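S.K.: Provided below for reference: sequence and predicted model.
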Amino acid sequence: MNNQQEVTAIHHSIVDSTMAIIAGLFLIEQINKNSAKVFIHDGIKIDIDKDLIVLGLKMNLKDSLIEDFGESDGLN
């Protein structure tokens, strides 16, 4: 693995860890708001957990940003 690949791998790890923290905070907010691990939108309840939130962040943020701006700029 060359230096750039190693830096990119570390950057992915940092971004993934950050998303896990954000997911945990969002889950705490929803538990406090709804008294359960659910997200409610327009009266529809969706059961959530931290892994599901991370998956949503990854699909909607990380992958889209990498696709739009390339790996190094997208992760930044």
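M.R.: It's in. Numbers count the residues shown, from 1 in each chain.

S.K.: Please make it C-alpha for all contacts and neighbour counts, starting now.
M.R.: Noted.

S.K.: State the distance from the closest residue to L65 other than its chain neighbours to L27.
M.R.: In space, L65 comes closest to G74 once its chain neighbours are excluded; the distance is 4.6 Å by C-alpha to C-alpha, 6 or more residues apart in numbering. Using C-alpha to C-alpha, to the nearest Å, we find G74 at a distance of 25 Å from L27.

S.K.: One more to weigh against that first structure:
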Amino acid sequence: MKFLIQATVFNKELFGKAVFVEGHDVDGDKWDELYLVNMVEAERLVLVDISGRQRSLHIENFEGNDGMKLTVLTKGDKN
């Protein structure tokens, strides 16, 4: 039995950042919007959109070549 495992988790420094999320989640829903990261858990992000609605994303949505894309925006970025 292995006593060490390697896990992929979200970086806690994403908290409070503006992010652009695009692609399709595992349920087939399309994402193509700007969000504010409201909460960062190990395998889940809670995002708030411009209307104040919260949405949750699990890390499995970003795995593989067909996964969603998340871009952290910085001052001066224009979409």
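M.R.: Sure thing, it's come through. Note that the structure is a prediction, hence the values are computed from the model and not measured.

S.K.: quick one: TM-score?
M.R.: TM-score for the superposed chains, counting by TM-score structural alignment, normalised by the length of the first structure: 0.29, backed by 35 aligned residues with a C-alpha RMSD of 3.7 Å.

S.K.: circling back to that earlier point, the residue nearest to L65 of the first structure and A23 of the first structure: what is the separation?
M.R.: From G74 of the first structure to A23 of the first structure the distance is 19 Å (C-alpha to C-alpha).

S.K.: These two: who's more crowded?
M.R.: A23 (21 against 15; other C-alpha atoms under 10 Å).

S.K.: got the contact list for the more buried one?
M.R.: K50, D51, I53, V54 (C-alpha atoms under 8 Å, 6 or more residues apart in numbering).

S.K.: Tell me how far the second one lies from H41 of the first structure.
M.R.: The reference is to D51 of the first structure. D51 of the first structure is 19 Å from H41 of the first structure, by C-alpha to C-alpha.

S.K.: Look at the two and report which has more neighbours.
M.R.: D51 (12 against 8).

S.K.: Please pull up the helix or strand immediately following the helix or strand encompassing the more buried one.
M.R.: Per DSSP states H and E: D51 of the first structure is located in helix 50-57. Per DSSP H and E, helix 50-57 of the first structure leads on to helix 63-69 as the next helix or strand towards the C-terminus.

S.K.: Can you tell me the closest non-neighbouring residue to L57 of the first structure?
M.R.: L57 of the first structure sits nearest to M19 (C-alpha to C-alpha, 6+ apart), 6.9 Å away.
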